[in-house]
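Colleague: pasting the sequence and the predicted coordinates here, then a few questions.
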Amino acid sequence: MTATTDAISAQEHAALADHWSAPNYHPMSVVLAQGEGAWVTDLDGRRYLDFVSGYSALNFGHRHPDIVAAAKAQLDRLTLTGRSFHNDQFGLFCSELAELTGTEMVLPASTGAEAVESAVKIARKWAYQVKGVPDGAAEIIVAGANFHGRTTTMVSFSTDPSARNGFGPFTPGFTVVPFGDLDALTSAITENTAAVLLEPIQGEAGVVVPPRGYLAGVRRLCDETGTLFIADEIQCGLARAGATLALDDENVRADLYTLGKSLGAGLVPVSAVVGRADVLGVLKPGEHGSTFGGNPLACSVARAVVRLLATGEFQERSRELGTYLHSCLEAVDGVAEVRGRGLWAGVQIAEGRPTGHRVSEAMAERGLLCKENQGHLRVAPPLVITREEIDLGVDVIAKVLG
């Protein structure tokens, strides 16, 4: 018989995970048991300030009361129907998300990778049916150092060796160009190009913001060549970068957006492709599906997220507190560069300072959860964080890097 959670120590939990789970992660030596707002608590009762936020899935913090209430209410009613039937949350979710994002149609899914896979399929079908690309010849242009998920198709155009090595053969039909290089993109587009797929801000690469005007140039180039612009806003969207959509900062519109992570607020996996009706409308019944996409529980949670975003409060918090966060980080001795926008920062660690997994562990020992990756920190606290909590977190970073 399996022991109850309360009867197992933190070390035993970690040992169980090490023994029974596939080793595709290298977690810190912290076993979390509870969370509220910007804080989490481990099994021993020690509190930590969360500067990871589930890679933006927890934009509204842990257990936001409005979102938890929506989930609890729906759990007492209906959780899953499948798309063979209507449910009383689905249509409302689609209409409210479309209104929030200024788009015309919504395709629901569960995970971010599923949303990107769906967008790729839609772009190819649109290219064959509308643009007139010969069957099987559609190309999609992506940026180097991208991260769009871990499926076989997504890693086929990754430039990260750890994502690709040992997972071939790879899916054809993708061309990789440097991120932020409009000339390279111009040269890569052909008459068979269906879409350009980009993260407006590259998260896994270190919160990299492209040169000002680049995204507007991508939009212009797509218009000139009859090519779709797909913006992957799974991490940078929904207020993380200071606007509802990161592209809004440059007054640029994509034809399709992929959304996820914070759309489910850390309670349930929710994602979606949103965009033009004439593009998403190429799908016909039976051509694409998702068992859990658009389920009543997910829709109820996502509707609560949309209501929070519709007030504009979290976009404003991200902008104002993001400016404060960036200024504090720039003043830390041991920081070479701070990149990003809103409450999202890529902190490049200066030469000669400590790096690697030990940096994350050292911060955890001081009560801060923040992940180091290839010489930079990705700082992404929940959007409910306060100035005082930012000060606490930055003080730990300064002590570890000092």
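Modeller: Great, that's in hand. Being a predicted model, the structure only gives us computed values, none of them experimental.
Colleague: going forward, measure contacts and count neighbours with C-alpha atoms only.
Modeller: Will do.
Colleague: which parts of the protein are helices?
Modeller: Listed in chain order, the helices of the chain (DSSP state H) span 10-20, 65-75, 90-101, 112-126, 152-156, 161-164, 182-188, 214-225, 277-280, 296-310, 313-330, 357-365, 387-401.
Colleague: reformat these as CSV; add distance to Trp39 and mean neighbour count.
Modeller: Shown next, in CSV, are these (distance: least, CA to CA, whole Å; neighbours: other CA atoms under 10 Å):
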stretch, distance to Trp39, mean neighbour count
helix 10-20, 18, 13
helix 65-75, 14, 16
helix 90-101, 28, 18
helix 112-126, 25, 23
helix 152-156, 33, 20
helix 161-164, 31, 14
helix 182-188, 41, 15
helix 214-225, 35, 17
helix 277-280, 39, 18
helix 296-310, 20, 23
helix 313-330, 17, 20
helix 357-365, 12, 19
helix 387-401, 10, 17
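Colleague: want to compare, so here's the second one:
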Amino acid sequence: MNNAQLNELKTRYVASGAASPATQFAERAENALIWDADGNRIIDFAGGIGVLNVGHRHPKVVQAVKDQLDKVMHTCQTVMPYEGYVKVAEKLSQLTPVRGHGKVMLANSGAEALENAVKVARAATGRDNVICFTGGYHGRTFMTMAMNGKVAPYATDFGSMPGNVFRAPYPVPYHGVSEEDALNGLKMTLKTDANPRDTAAIVLEPVLGEGGFYAASTSFLEAVREICDEHGILLIVDEVQSGFGRTGKLFAIEHSGVEPDIITMAKSMADGMPISAVVGTDKVMDASGGNSLGGTYTGSPVSCAATLAVLEVFEEEKILEKSQALGDKLGERFAKWQQDFACVDNVRHLGAMAAFDVVADKAKHTPDAELTGALCKKAREKGLILLSCGLYGNTLRFLMPVTIEDEILEEGLDIVETCLKELSHA
């Protein structure tokens, strides 16, 4: 079927809230390229929203999935366990920088990982409250919608959210929230809303994902760790988007040296196969009773096989080094655009987790969401998938595969530059 036929079916049968506004349908993909149902070639700078750090259909991952399909597709690991689950748990325990010996549970999505992290924290502490941050994004289930630091579009139409979730400011000096402001806000939340004796966990992204790719400083993360230790609160770090090599480390928190009690991860774990994980200190992870964690499909054999293959790819192809190099290339190009274009400001990257803000006035940092949307639309017309994000909808984020070929990267960046020339005033 072609794009037009598929769009007709989408309009007729797919719920509006779940339907993509895109009018092109993916037919096949390879590394950083997608071909649509009409045969058009598209450069992918979105990577399935950070899922494809090792590219579309990495051969090693595809082969691992095919091999697993010849063995076992599903048993439900709580009924009949299998090697893949425990091997993934072993690897993640060895690689994840939590305090002490790490233990692991696997789930299907980032939201499930966050839900289970909260369950574990409540079981381990006997407390209810959870503190999150403005701009944070943790998922689309009810608990994670309550945890999100942004209402629209995630929670706008869905009524009351679960209670015992409180908010503190995330440090974004560019938007007038200093590190001192953020820490004072967190302390005020603990004083006025969330009694420390009743607070199970503080949950944060070391680099905001949907909130705009703003990285928290090492000193801020260290201070939050100290606050948690002072009050017996668990520190949960959400690495769903920033994890698995996007920042040049396996996990973004490693840049700071801070050790959380729990880390959640998903997205690029398995190169497109659905899986997520909660990794935490053994005493914390063992706090709840037997059969209290899990689900029918959690840690499926096929997804576990893909995860193990991804970890091999990281080692064999030096993905972390490639991520750093890619980030340097993006940073250099962005810096040039900031000089050349009045609308490009606040360029930034941690490894290959890179972004810049689109503004109407650099001096005032005035967000220009309308121009941001126009740039994404124009890029799509020219054969490039580009994503926006941020509280103000004016951040362009770059999530191309870390394995992207140099010539494809340059072609895509040239398209962005052409769009900037056509739509903005130099």
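Modeller: Right, received. Where do you want to start? Keep in mind it's a predicted model, so treat the numbers as computed, not measured.
Colleague: so which of the helices of structure 1 is nearest Phe51 of structure 1?
Modeller: helix 387-401 (7.7 Å; CA to CA).
Colleague: what residues does that closest one touch?
Modeller: Helix 387-401 of structure 1 is contacted by residues 49, 51, 321, 324-325, 328-329, 332-335, 349, 353-354, 359, 362-363, 366-368 when judged by CA atoms under 8 Å, 6 or more residues apart in numbering.
Colleague: which part of structure 2 lines up with it?
Modeller: The aligned range for helix 387-401 of structure 1 in structure 2 is 406-420, by TM-score structural alignment.
Colleague: I'd like the distance from that stretch to the chain centre, please.
Modeller: Chain-centre distance of stretch 406-420 of structure 2: 24 Å, with CA atoms, centre = their mean, to the nearest Å.
Colleague: for stretch 384-394 of structure 1, same thing?
Modeller: 22 Å.
Colleague: check stretch 187-204 of structure 2 too.
Modeller: 25 Å.
Colleague: ok, average deviation of the match of helix 387-401 of structure 1 from structure 1?
Modeller: On superposition with structure 1, the mean distance recorded for stretch 406-420 of structure 2 (mean CA distance after the TM-score superposition for structure 1) is 1.7 Å.
Colleague: quick one: end-to-end distance for stretch 63-78 of structure 2.
Modeller: 26 Å (CA to CA, to the nearest Å).
Colleague: the alignment partner in structure 2 of Ile67 of structure 1: what's it in contact with?
Modeller: Using TM-score structural alignment, the equivalent of Ile67 of structure 1 in structure 2 is Val61. Taking CA under 8 Å, 6+ apart, we find Val61 of structure 2 in contact with 270-271, 305-307, 309-310.
Colleague: which of those line up with contacts in structure 1?
Modeller: For the contacts of Val61 of structure 2, the aligned pairs still in contact in structure 1 (both residues aligned by TM-score structural alignment, their matches' CA atoms under 8 Å) are 271, 306, 309-310.
Colleague: show me what counts as buried in stretch 278-297 of structure 1.
Modeller: Neighbour-count burial for stretch 278-297 of structure 1, counted by 16 or more other CA atoms under 10 Å, picks out 279-280, 292-297.
Colleague: need the residues that contact that stretch.
Modeller: Contacts for stretch 278-297 of structure 1 (CA under 8 Å, 6+ apart): 71, 74-75, 78-83, 87-90, 105-110, 122-123, 125-126, 129, 255, 270-271.
Colleague: whereabouts in structure 2 does that stretch align?
Modeller: Counting by TM-score structural alignment, stretch 278-297 of structure 1 falls onto residues 283-302 of structure 2.
Colleague: and the matching stretch, how far apart are its ends?
Modeller: 29 Å.
Colleague: could you do stretch 189-203 of structure 1 as well?
Modeller: End to end - CA to CA - stretch 189-203 of structure 1 spans 25 Å.
Colleague: contacting residues around that stretch?
Modeller: 123-124, 126-127, 131, 133-134, 137-143, 145-147, 207-210, 215, 222, 225, 227-233, 235-236, 246-247, 340.
Colleague: and if we set it to 6 Å?
Modeller: Residues outside stretch 189-203 of structure 1 that contact it (CA atoms under 6 Å, 6 or more residues apart in numbering): 123, 127, 133, 138-142, 208-209, 227-232.
Colleague: now do the buried residues in that stretch.
Modeller: Under the neighbour-count criterion of 16+ other CA under 10 Å, stretch 189-203 of structure 1 has 189, 192-203 buried.
Colleague: dump the buried residues of stretch 278-297 of structure 1 to CSV, plus distance to Glu316 of structure 1.
Modeller: Shown next, in CSV, are the buried residues of stretch 278-297 of structure 1 (distance: CA to CA, whole Å):
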residue, distance to Glu316 of structure 1
Val279, 32
Leu280, 31
Phe292, 32
Gly293, 30
Gly294, 29
Asn295, 30
Pro296, 30
Leu297, 28
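Colleague: which two in those are spaced the farthest apart?
Modeller: Among these, Val279 and Leu297 lie farthest apart (CA to CA), at 27.3 Å.
Colleague: name the nearest residue to Glu372 of structure 1, sequence neighbours excluded.
Modeller: Counting by CA to CA, 6 or more residues apart in numbering, the nearest residue to Glu372 of structure 1 once its immediate chain neighbours are dropped is Ser360, at 5.8 Å.
Colleague: which residue lines up with the one you found in structure 2?
Modeller: Counting by TM-score structural alignment, Ser360 of structure 1 lines up with Cys376 in structure 2.
Colleague: and Ala57 of structure 1, by the same measure?
Modeller: Alignment note (TM-score structural alignment): Ala57 of structure 1 maps to Val51 of structure 2.
Colleague: Gln11 of structure 1 too?
Modeller: So, by TM-score structural alignment, Gln11 of structure 1 is matched to Ala4.
Colleague: ok, now how distant is that match from Ser20 of structure 2?
Modeller: 14 Å.
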